[in-house]
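Engineer: With the input below, show me the fold.
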Amino acid sequence: MRKYKTGLLIIAICSLVSGAGIFRAARADGQIDSARDLVNQGKYDEAIALLNTLPDTQEKKLALAFAYLGTEKYDEAEKIMLEIVKDNPASLPARYCLGMLYEKKKNSAEAIIQWEKVLLLTQKKELRELASKHLAQLKKDEKK
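Structural biologist: Now for the predicted structure:
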């Protein structure tokens, strides 16, 4: 049950970050939509298996990274998200999710870097406030 809730939280947060949804550019691709549905249902392994049959696109990589986050395979998710930001440094969904990922991995220094990039990339008030809260908490925790 916990993994299911974690997956929904990841999808909801990353959907908020990208505006129309993390998979908005892939709406025409029924297979990526199917994989997203599997992630939303907590069927991460099925989503991963489906996504691994598809050609590499940014949308596929994002979906795969979120599926790995749902299975708590943080190293795999990190590798994919780092590939995304290498190709597209302004990828707000990847930066946001990297911030969350590094917090889960207890890597405050990297989390701070990603949250600062989120602040630079977004104009949305709610995301700026959320990133600021994460930064404040991380910096407070570093002082302990």
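
Engineer: Every contact and neighbour count from this point should use C-alpha atoms.
Structural biologist: Fine.

Engineer: which SSE is E142 in?
Structural biologist: Applying DSSP states H and E as the criterion places E142 in helix 125-143.

Engineer: Just list what that helix packs against, helices and strands only.
Structural biologist: helix 108-121 (3 or more C-alpha pairs under 8 Å, 6 or more residues apart in numbering; DSSP states H and E).

Engineer: which other helices and strands contact the helix it packs on?
Structural biologist: Applying 3+ C-alpha pairs under 8 Å, 6+ apart, we find helix 108-121 packed against helix 92-104, helix 125-143.

Engineer: run this one through as well so I can compare:
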Amino acid sequence: MAITALLSHGPPSAEAELAAFMSGRTGDGAVVAFVGLARDSSRAGPVTGLFLDHYAGFTERSLEVIAADAHARFPVSDIRVIHRCGDVAPGEAIVFVAVAAPHRRAAFEAADYLMDRLKTEAAFWKREDGPDGSRWIEPTDQDRADRQRWSD
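Structural biologist: Here you go, the predicted model:
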């Protein structure tokens, strides 16, 4: 069992991360991986960049707690979360999540849960930059509804 939650100042390499996560894995029947990308538009208009501000130590701990909660909730073997901070250009990776489990359903559900929690609870302050200026953004009502479905 391994839970890894890391903050990255550059784009995570999904290919390298997945290859390392898969290496030597023989006891699991499923691996689910997710890569979140920065978009070039939002409801507010064109996006030229995204800035994810963080507080050292605090942000990393929020990632660790979310990953540990997923591990406690689902019958999974390993979890790896790498979340980007700083400046992110459209098309670049923001987050990489991988989950290994004996069975596929648990891996899919744990990855989905992780993303819903990361989107709404990870300790980041997010700013979208565009041709008309910058705006700080919060989770949407849909993000909150997605998170709510996991409440007991």
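
Engineer: Can you pull the TM-score for these?
Structural biologist: Put the two chains on top of each other and the TM-score (TM-score structural alignment, normalised by the length of structure 1) is 0.33; 72 aligned residues with a C-alpha RMSD of 4.1 Å.

Engineer: So which of the helices and strands packed on helix 108-121 of structure 1 is nearest L82 of structure 1?
Structural biologist: Set against L82 of structure 1 and scored by C-alpha to C-alpha, those come closest in helix 92-104, at 7.9 Å.

Engineer: Next, the angle helix 125-143 makes with the closest one.
Structural biologist: 30 degrees (axes from the mean of the first three to the mean of the last three C-alpha atoms, to 10 degrees).

Engineer: Show which residues not belonging to helix 92-104 of structure 1 make contact with it.
Structural biologist: Residues outside helix 92-104 of structure 1 that contact it (C-alpha atoms under 8 Å, 6 or more residues apart in numbering): 10, 14-15, 17-18, 22, 62, 69, 74, 78, 81-82, 84-85, 108, 110-115, 117-118, 121-122.

Engineer: which SS state does A70 of structure 2 fall under?
Structural biologist: At A70 of structure 2 the chain is in helix, as set by DSSP: H, G, I helix; E, B strand; the rest coil.

Engineer: Return a selection command, for use in PyMOL, containing the buried ones of the contacts of helix 92-104 of structure 1.
Structural biologist: Filtering the contacts of helix 92-104 of structure 1 down to the buried ones (16 or more other C-alpha atoms under 10 Å) takes a single PyMOL command:
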select buried, resi 10+14+15+17+18+22+62+69+74+78+81+84+85+108+110+111+112+114+115+117+118+121+122
